[in-house]
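[1] Could you look at this predicted model? Sequence included:
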Amino acid sequence: MTVHFVGAGPGAADLLTVRATRLLAQADVVLYPGTYLDPEVLAHCSPTADLVDTQDLDLAQIVGHLVAASRRGSTVVRLTSGDPSVYSALSEQGRRLTEAGVAWDVTPGVPAYAAAAAVIGSELTVPLVSQSVVLTRTQARSSAMARTESLEAFAATRATLVLHLAITRVRALMTQIAPQYGADCPVVVVHRASQPEQCVLRGTVADIADAVEDAGLRRAAVILVGRALANDGGESWLYASQRDRSSKH
């Protein structure tokens, strides 16, 4: 049998892919991250499915459930928040499943940063402002960051910056990036994008930490930083009226 890793998107029940909902409806066993998911997502599951909340399980326990269910002949879905390609522990789980002789595949989901950008109606790549997006996190109670991936190094690009798993350190992080982005650079924090508890905080590098602390946010938030968030950039060459559309590229 195959274990299906399925991106649950930002948490809203109506932001799953058609494939994801089909897999959930067919699954005998569903492991899900209760910390980040709107419970309504589980309404896509069969009423007879065995639902396992993984928020208090370690990696060995999670993989143990996946292997055991697969060997029983069950159809298994491992839900991840957002998209499995980013901060989902897919590599660790997939490696262990392969070692156990269990096949697995991946169904993508809406990433948290994309949901956050949609909530605020912002494009993260604005002509003449920023054409790159950096997705990163910071080190706290987590595995170490590579030396080449320091926040200061990423900030030096002045690309649109997306910080995951960083909300409890927002004040220190803004201090780190202020020399590159400037104190007046726009910052938006989106907590539980698309879910009923959604909260959006807007500010600047200088003052966003005050807003976050006043709101008491401690998890499930994405921090967006960059001049592109001001929505006042230039015109895209792709759609410019003066573009020679007869040229071939």
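    Structure received. The structure displayed is predicted, hence computed values, not measured ones.
[2] When you work out contacts or count neighbours from here on, use the C-alpha atoms and nothing else.
    OK.
[3] tell me the contacts of the closest residue in space to Y181 that isn't next to it in sequence?
    Beyond its immediate neighbours in the sequence, the residue positioned closest to Y181 (Cα to Cα, 6 or more residues apart in numbering) is R158, lying 6.3 Å away. Taking Cα atoms under 8 Å, 6 or more residues apart in numbering as the definition of contact, the neighbours of R158 are 130, 180-181, 226.
[4] which one of those residues has the most neighbours?
    Neighbour counts for the contacts of R158 were taken using other Cα atoms under 10 Å; the highest belongs to G226, which has 26 neighbours.
[5] I'd like the distance between that residue and R219.
    21 Å (Cα to Cα, to the nearest Å).
[6] quick one: the most centrally placed residue in the chain from P10, how far?
    Central residue of the chain (Cα atoms, centre = their mean): A112, 3.3 Å from the mean position. For A112, the distance to P10 (Cα to Cα) stands at 5 Å.
[7] now S236
    As judged by Cα to Cα, S236 and P10 stand 29 Å apart.
[8] likewise V133?
    V133 is 19 Å from P10, where distance means Cα to Cα.
[9] who's more crowded, these two?
    More crowded of V133 and P10, by other Cα under 10 Å: P10, with 28 against 18.
[10] And Q176, how far from A159?
    In terms of Cα to Cα, Q176 sits 15 Å off from A159.
[11] Compare neighbour counts for those two and give me the winner.
    The residue with the greater number of neighbours, taking Q176 and A159 and applying other Cα under 10 Å, is A159; the counts read 21 against 15.
[12] Mind listing the shared neighbours of A112 and P10?
    Both A112 and P10 are contacted by 82, 193, under the criterion Cα under 8 Å, 6+ apart.
[13] So L229: helix, strand or coil?
    Recorded secondary structure, L229: helix (DSSP: H, G, I helix; E, B strand; the rest coil).
[14] ok, structure two:
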Amino acid sequence: MVHIVGAGPGDPELITVKGQRYLKEADVVIYAGSLVNPQLLDCCRSDAKILNSAHMTLPEVVAAVEEAEQTGKMTVRLHTGDPAIYGAIQEQMDAFEKRGIAYDVVPGVSSFLATAAALKQEYTLPGISQTVIITRQEGRTPVPEREKLRSLAAHQATMCIFLSITMLEDVVKELIAGGYEETTPIAIVQKASWPDQKIVRATLSTICEAIEGKGIDRTAMIVVSRCLGSDYELSRLYAPEFSHMFRKASK
């Protein structure tokens, strides 16, 4: 059996209870060494075989899993954040399917959610934004025309941009060209939930200058939204005059 486990954003305590249990029980652990906090490996058994997939190709990962399966061993494939978001797990699951290898997926806390926690910010404020767009700037991986930042910016929603910090100037240009005002608030959080977490707040017109010299060059989330600096309407959920199935309105 293979358990594809979301390791969470970095803080070892942000892995799920189930994910931690599988990690403690695993005979083989294949972890994304470029992103997963190595402290999580302290949960592993002393006799567990641990492989760093940062040095492996897809065929090598699949071969390691096949070898474990042939000897009746349980494998944890440990991915950063939540494996469903930019985790490259579909190709692995398809390979397991073809080989008749049983697997399941344990979700994890994504870095875009850890970023909200670091910013102490709700992404969906009434009257400001009720939509969160998870996306990335086009790089070596192409993006469909309708999903380019310039197109998505037209929605004026909260946007969480992965894997794009090294292309920040292009990101800013695309967002402004798509309709965001230059004064739109933007925040960059590097290594959300890690001890060395960094936060930089600015506007679209000032962010490139604001991060100079901050050493922010990877594992950073970009958040663009008016929710980062706006007045907003209060939620109707807790309004005294608002009735719902659990509470009658007070007069």
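    Received, thanks. Note that the structure is a prediction, hence the values are computed from the model and not measured.
[15] For the two chains, what TM-score is obtained?
    These two chains, once laid on top of each other, score a TM-score of 0.94 by TM-score structural alignment, normalised by the length of the first structure; 246 aligned residues with a Cα RMSD of 1.6 Å.
[16] ok, which pair from the contacts of R158 of the first structure is furthest apart?
    Using Cα to Cα, the pair of these lying farthest apart is S130 and Q180, separated by 13.8 Å.
[17] which part of the first structure lines up with stretch 94-106 of the second structure?
    On the basis of TM-score structural alignment, stretch 94-106 of the second structure is assigned to residues 95-107 in the first structure.
[18] how far does that stretch sit from the chain's center?
    Its chain's C-alpha centre lies 22 Å from the corresponding centre of stretch 95-107 of the first structure when counted by Cα atoms, centre = their mean, to the nearest Å.
[19] Sort out which residues of it are buried, please.
    Residues of stretch 95-107 of the first structure classed as buried by neighbour count (16 or more other Cα atoms under 10 Å): 96-97, 102, 104, 106-107.
[20] Sort out for me which of the residues you listed are in helices.
    Counting by DSSP state H, the part of the buried residues of stretch 95-107 of the first structure found in helices is 96-97.
[21] ranges for the helices of the stretch 1-150 of the second structure?
    In chain order, the stretch 1-150 of the second structure shows helices spanning 17-25, 58-70, 90-98, 111-119, 149-152, with DSSP state H, counting those that start in this stretch as the criterion.
[22] Just give me the mean distance for the first one relative to the first structure.
    Read that as helix 17-25 of the second structure. After superposition onto the first structure, the average distance of helix 17-25 of the second structure to its aligned residues comes to 0.4 Å, using mean Cα distance after the TM-score superposition for the first structure.
[23] Give me the distance from that helix to the chain's centre.
    20 Å.
[24] quick one: buried residues of that helix?
    Using 16+ other Cα under 10 Å as the burial criterion, the residues of helix 17-25 of the second structure that qualify are 19-20, 22-25.
[25] Generate CSV for those, with distance to V36 of the second structure as supplementary columns.
    Putting these into CSV (distance: Cα to Cα, whole Å) gives the following:
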residue, distance to V36 of the second structure
G19, 13
Q20, 13
Y22, 16
L23, 13
K24, 16
E25, 18
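[26] ok, so of these, who is nearest A88 of the second structure?
    When these are compared for distance to A88 of the second structure, the smallest value, 18.4 Å, is given by G19; criterion: Cα to Cα.
[27] The closest one contacts E13, correct?
    No: judged on Cα atoms under 8 Å, G19 of the second structure makes no contact with E13 at a distance of 10.9 Å.
[28] P126 of the second structure: neighbouring residues, count only.
    Using other Cα under 10 Å, P126 of the second structure is surrounded by 14 other residues.
[29] ditto for D244 of the first structure
    Here the count is done by other Cα under 10 Å, and D244 of the first structure has 9 residues near it.
[30] one step back: separation between the aligned residue in the second structure for the residue nearest to Y181 of the first structure and Y238 of the second structure?
    Using TM-score structural alignment as the criterion, R158 of the first structure maps onto Q156 of the second structure. As for Q156 of the second structure, its distance to Y238 of the second structure is 26 Å (criterion: Cα to Cα).
[31] same check, this time on R201 of the second structure
    30 Å.
[32] Of those two, give the one with the bigger neighbour count.
    Under the neighbour definition other Cα under 10 Å, R201 of the second structure and Y238 were set side by side, and R201 has more, 17 against 12.
[33] so that one makes contact with P185?
    Yes: applying Cα under 8 Å as the test, R201 of the second structure and P185 come out as touching, 7.4 Å apart.
[34] Leaving out sequence neighbours, find the closest residue to the equivalent of T166 of the second structure over in the first structure.
    In the first structure, the residue paired with T166 of the second structure is T168, using TM-score structural alignment. Setting aside the residues directly before and after it, T168 of the first structure is nearest to R218 in space (Cα to Cα, 6+ apart), at 5.6 Å.
[35] which residues does D27 of the second structure contact?
    Under the criterion of Cα under 8 Å, 6+ apart, the contact list for D27 of the second structure reads 45, 47-49, 73-75.
[36] I'd like to know how many residues surround the nearest residue to it once chain neighbours are set aside.
    For D27 of the second structure, the nearest residue in space outside its immediate sequence neighbours is A48; the separation is 4.8 Å by Cα to Cα, 6+ apart. Counted with other Cα under 10 Å, residues neighbouring A48 of the second structure total 16.
[37] any idea how far A48 of the second structure is from T71 of the second structure?
    Counting by Cα to Cα, the gap from A48 of the second structure to T71 of the second structure is 14 Å.
[38] now A177 of the second structure
    Relative to T71 of the second structure, A177 of the second structure is positioned 56 Å away (Cα to Cα).
[39] Show me which of these two is the more surrounded one.
    Neighbours around A177 of the second structure and T71, counted as other Cα under 10 Å, are more numerous at A177. The numbers are 16 against 8.
[40] Which residues are in contact with the nearest residue to the more buried one once chain neighbours are set aside?
    For A177 of the second structure, ignoring the flanking residues on the chain, the nearest one in space by Cα to Cα, 6+ apart is R150 at 6.1 Å. Counting by Cα under 8 Å, 6+ apart, R150 of the second structure touches 174-179.
[41] what's the closest of the buried residues of helix 17-25 of the second structure to K248 of the second structure?
    G19 (40.4 Å).
[42] List the residues that contact that closest one.
    G19 of the second structure sits next to 5-7, 106 when contact means Cα under 8 Å, 6+ apart.
[43] can you check R137 of the first structure too?
    Taking Cα under 8 Å, 6+ apart as the contact definition, R137 of the first structure lies against 163-166.
[44] cool, and I30 of the second structure?
    With contact taken as Cα under 8 Å, 6+ apart, I30 of the second structure is in contact with 50-53, 61, 75-78.
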